[in-house]
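Participant: Have a look; sequence and predicted model below, questions after that.
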Amino acid sequence: MSNAPSLLFINQHYAPDLASTAQHLRDLAEHLAADGFEVHVFCSRGHYLSGEMDVPAEETRNGVHVHRVRTTAFGRESTLGRIADYASFFLQVLWWLLTGPRYDAVVSLTTPPLLPVAMAMAHRLRGQPYGIWSMDLHPEAEQALGMVESDGPLGSVLQGLADWSYRRAAFTVDLGPHMKARIRAKGVPPDRVHTIPVWSKKEEVHPIPSNDNPLMEDLGLADKFVVMYSGNAGLGHRFDEVLRAANHFDGHPDIRFLFVGSGPRREEIEAFAERRELSNLTYLDYFPRDQIKYSLSLADVHLLTLRRSFSGIAVPGKLYGILAAGRPVLMVGPEASDSADTIRRHEVGAVIDPAHYKRNGTATEAVIETITDLYQHPERRRTLGERGREVFLEHFEQETCCDQWAALLRQEVGAP
């Protein structure tokens, strides 16, 4: 190894995979490599969705040394397949940490769940220092979904291991104050927890006028008002109010609902549209990264949703792409969450918290009213979108966030 501080990032996915964690890790790793750090990434060859990528086991990409291992590659279609993928990667991570090179610091992301536990074990057995990039919290996510009983034997063991791994870390990076509060509750000292949001790139995602967007004609959306959900339709998101709103607007001459991406709830959303024979809802696969600026600019308003139980557990990164694209955001989810705080503090959209609506269906009515209001007032949409772009450039642009990471790592392991 060189004299530069050596860093190893560990995550199940890495570029060219399309997973959000893979893309953000690539951005940060390449930024740090250009900044003088010696950067390594340990990941699998598996695709985020399923199957294996045709990529080399070892390569240097834009200054980053990438080490890929073969794992099972069942993908996200079944719980058992996902657990097998997680376990096969976890075991290889632990072997690498115990027998491979030592680094000035290892940084663990949170895919697969409980990955930081492998870091804590290596720290205990080998003295390898580590930090955690907390993209989400486990097993809190599984508990929130009812997959693991929080007060049951398995839940208690998993929670104990997770909390232990966070307390042993030299530093943890959270995505917002609500997540920070959950991490602090594990017994982590306040000086070891740092908030750095995820990001988009200003040159990669920016507002595209409708007349300059080739996807408008390709998708038959010219002169339509597009309500868009882009990204992972995950188990931590909620869609009841959104789908009922789509059903309400079916037959409207202008309003269209567009879903882009995939996820475990895609089949449920498509089944709803098929059952109701909706003519105004389309679901498309992910666009390549070089087309994201066109994809996100299709929307007149973007949707962001979150289950109440996931507040502080997950912080949807799609918000920053929405702001970068200069579009207003309509969030359906808890006001007491990191995403809602950002939207309300910077006045870049609307937050509808279903818990505030006592009568069944009134949250759906609020969603319908908000969409109608934005449809009828293009100047308001433009103002919200322009403010969103300004907020993005100031707080959530890649260079800004990666510079914060570089400063933290200089503090932890020394300057290049």
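Facilitator: Structure's in. What do you need? Numbering: from 1, shown residues only.

Participant: okay, CA-based contacts and neighbour counts for the rest of this
Facilitator: OK.

Participant: how far does stretch 275-284 sit from the chain's center?
Facilitator: 26 Å (Cα atoms, centre = their mean, to the nearest Å).

Participant: Check stretch 109-128 too.
Facilitator: Counting by Cα atoms, centre = their mean, stretch 109-128 comes out at 21 Å from the chain centroid.

Participant: try this one side by side with the last:
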Amino acid sequence: MAKKKILIFAHYYHPDVASTGQILKDQAEGMLDEFDVTVICVVPSYIGTIEDKYKTQKYHFEEINGVKIIRVRVPEFTKGSKVSRIKNILAYFFGALGAARKAGKQDYVFTISQPPILGGLLGVLGKWLKHAKMIYCIQDYNPEQTMAVGYFNNKFVLSCMMAADKFSCYHSDLVITVGRDLVQTLVYRFKGKNVPNHVMINNWINEKEIYPLTAEHEQVLAFRKKYSLEDKFVIMYSGNIGLYYDLENLMKVIEKFKPGTRTTDNREVVFAFVGAGSVLDKLVHYVREHHMDNVIFIPYQDKEDLIYSLNAADVHWCVNAKGIKGVSCPSKYYGIAAAAKPVLGVLESGSEVRMLIEETNGGLVSEPGDYVAVEENIQRFLEDAGSGKVVQMGKSGHDYLVKNLTKDVSIKKYIEAIKNL
């Protein structure tokens, strides 16, 4: 019997380092036993630049590990420029619709909430175009996310965005959210009436790619040496250095821990930021201006090297700005737990990842905006360093993850939810 076909609108996909791109690669490959999978995405461009080989043709066809891929050519962009980002996103939207016509018959169309609003609309249009059932996976709610961080304030435009995304939800055969708090937002959007068919499935990490390594591991040591982290107590932020994380204010808290600050086991404290994003330049400027020599910035790591950078930290930040509860779920948590590292969380009560951290005793958490509590939690980690408490937090989070939040567990849930439509 021929497999049913599923078309995935992914926006970003491997080798792009966007977290959703990595998750969708795992998902697409994990569903191959049950479905014939085609992915429509942009050419590799998450950091804004594009290789010359992708600039000549409108569509690029390839296959990776059994997944058919149609890549859409888009213009380069600057993360700090709204105009260039909008041009990039619109090029993907219209290019993806054209690519869908080349994808042949499909039984299911799967889309995510990226790009904001347009991801959902792609799913609806794809559903109509292919006469298929639509699955809408909401990683982030918009316009709620936009409103939460004050990125855009035009009430008319925001109301149009809300109407458009509710339209996408309404026309979905299944809405999948990635957190318990995101389920509540879906119910709230529809005021508890005629709520679309929905299910909650946690994001995950590929535990075969990210797992605990000892501090003495050769490549962990090499990473530490490369960035002068040997014998230091490293508090790391790894991922998108963007708008939704209140990093500019958290940098002011970090400033209170002056260069030369040491833990109780006499290690010098270093704050490492690994990644890139729209507020990176502001953070770099602030650090230079205030002579914060114990703060370093490290470029994005290749996927195959991520295991070494994650394991090079003693503690990892996992943060969201105030108002993000029920709107977005920071998937970086899963990588932190997979590496068995404790979490320095700045997350709202009742948000999915905060509940996971609290339920597993996997770290210390405070409310966004409570900078006194953030400072106190950093100080607690410094005082407990070397006592075994810090290591045990990381182990607790890891033990829960390998039982409940692995790739195989979550992908099986996706397969069953889709087959039951």
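Facilitator: Thanks, I have the structure now. Just so we're clear, the structure is a prediction, and the values are computed from it rather than from any experiment.

Participant: Fetch the TM-score of the aligned pair.
Facilitator: The TM-score (TM-score structural alignment, normalised by the length of structure 1) is 0.91; 404 aligned residues with a Cα RMSD of 2.1 Å.

Participant: What sits closest to the most centrally placed residue in structure 1 if chain neighbours are left out?
Facilitator: Taking Cα atoms, centre = their mean as the criterion, G317 is the residue nearest the geometric centre of structure 1, at 4.1 Å. Nearest non-adjacent residue to G317 of structure 1, counting by Cα to Cα, 6 or more residues apart in numbering: V198, 6.3 Å away.

Participant: Where does the one you found sit: helix, strand or coil?
Facilitator: V198 of structure 1 falls in the coil class when you classify it by DSSP: H, G, I helix; E, B strand; the rest coil.

Participant: Assess the claim that it and L175 are in contact.
Facilitator: Yes. Counting by Cα atoms under 8 Å, V198 of structure 1 does reach L175; the two are 7.0 Å apart.

Participant: Can you find the partner of R82 of structure 1 in structure 2?
Facilitator: Under the alignment by TM-score structural alignment, R82 of structure 1 pairs with R85 in structure 2.

Participant: Map the residue nearest to G317 of structure 1 across to structure 2 for me.
Facilitator: In structure 2, V198 of structure 1 lines up with N203, judged by TM-score structural alignment.

Participant: in the stretch 1-150 of structure 2, which spans are strands?
Facilitator: 4-11, 35-42, 59-64, 67-72, 108-112, 133-138 (DSSP state E, counting those that start in this stretch).

Participant: buried stuff in the first one?
Facilitator: It refers to strand 4-11 of structure 2. 5-11 (16 or more other Cα atoms under 10 Å).

Participant: now for the strands of the stretch 1-150 of structure 2, which one comes closest to P212 of structure 2?
Facilitator: Closest approach to P212 of structure 2 among the strands of the stretch 1-150 of structure 2 (Cα to Cα): strand 59-64, 27.4 Å.

Participant: buried sites along that closest one?
Facilitator: 59-60.

Participant: Report all helices and strands that that strand contacts.
Facilitator: Under the contact criterion of 3 or more Cα pairs under 8 Å, 6 or more residues apart in numbering; DSSP states H and E, strand 59-64 of structure 2 touches strand 67-72.

Participant: which part of structure 1 lines up with the strand it packs on?
Facilitator: Using TM-score structural alignment, strand 67-72 of structure 2 pairs with 64-69 in structure 1.

Participant: Would you mind getting the average deviation of that stretch from structure 2?
Facilitator: Here stretch 64-69 of structure 1, set against structure 2 after superposition, deviates by a mean of 0.8 Å using mean Cα distance after the TM-score superposition for structure 1.

Participant: Show me what that stretch is in contact with.
Facilitator: When contacts are defined by Cα atoms under 8 Å, 6 or more residues apart in numbering, stretch 64-69 of structure 1 is touched by residues 29-30, 33, 38-45, 56-60, 89, 92.

Participant: Now find how far off-centre stretch 14-28 of structure 2 is within its chain.
Facilitator: Distance, centroid of stretch 14-28 of structure 2 to centroid of chain: 10 Å (Cα atoms, centre = their mean).

Participant: Quick one: end-to-end distance for stretch 9-23 of structure 2.
Facilitator: Across its full length, stretch 9-23 of structure 2 reaches 13 Å between end residues, using Cα to Cα, to the nearest Å.

Participant: cool, and stretch 253-270 of structure 2?
Facilitator: 14 Å.

Participant: buried ones in stretch 234-242 of structure 1?
Facilitator: 235-239, 241-242.

Participant: Apologies, that question was intended for stretch 17-35 of structure 2.
Facilitator: Buried, per 16+ other Cα under 10 Å, within stretch 17-35 of structure 2: 17-32, 35.

Participant: cool, stretch 73-84 of structure 2 as well?
Facilitator: 73-77, 79.

Participant: ok so, going back, turn the strands of the stretch 1-150 of structure 2 into CSV, including distance to D293 of structure 2.
Facilitator: What follows is these, written out as CSV (distance: least, Cα to Cα, whole Å):
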stretch, distance to D293 of structure 2
strand 4-11, 37
strand 35-42, 38
strand 59-64, 43
strand 67-72, 42
strand 108-112, 40
strand 133-138, 40
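
Participant: Of all the ones you listed, which one comes closest to D305 of structure 2?
Facilitator: strand 59-64 (19.9 Å).

Participant: okay, the angle between that closest one and strand 67-72?
Facilitator: For strand 59-64 of structure 2 against strand 67-72, the angle by axes from the mean of the first three to the mean of the last three Cα atoms, to 10 degrees is 160 degrees.

Participant: For the residue mapped onto A406 of structure 1 from structure 2, give its distance to R180 of structure 2.
Facilitator: A406 of structure 1 maps onto I415 in structure 2 when the alignment is built from TM-score structural alignment. For I415 of structure 2, the distance to R180 of structure 2 equals 20 Å [Cα to Cα].

Participant: the more surrounded of these two?
Facilitator: Of the pair I415 of structure 2 and R180, R180 is the one with more neighbours under other Cα atoms under 10 Å, namely 19 against 16.

Participant: and the more buried one, what pairs with it in structure 1?
Facilitator: Checking TM-score structural alignment: R180 of structure 2 goes with P177.

Participant: what's next to stretch 177-190 of structure 2, contact-wise?
Facilitator: 137-139, 166, 193, 195, 198-203, 325-329, 350-353.
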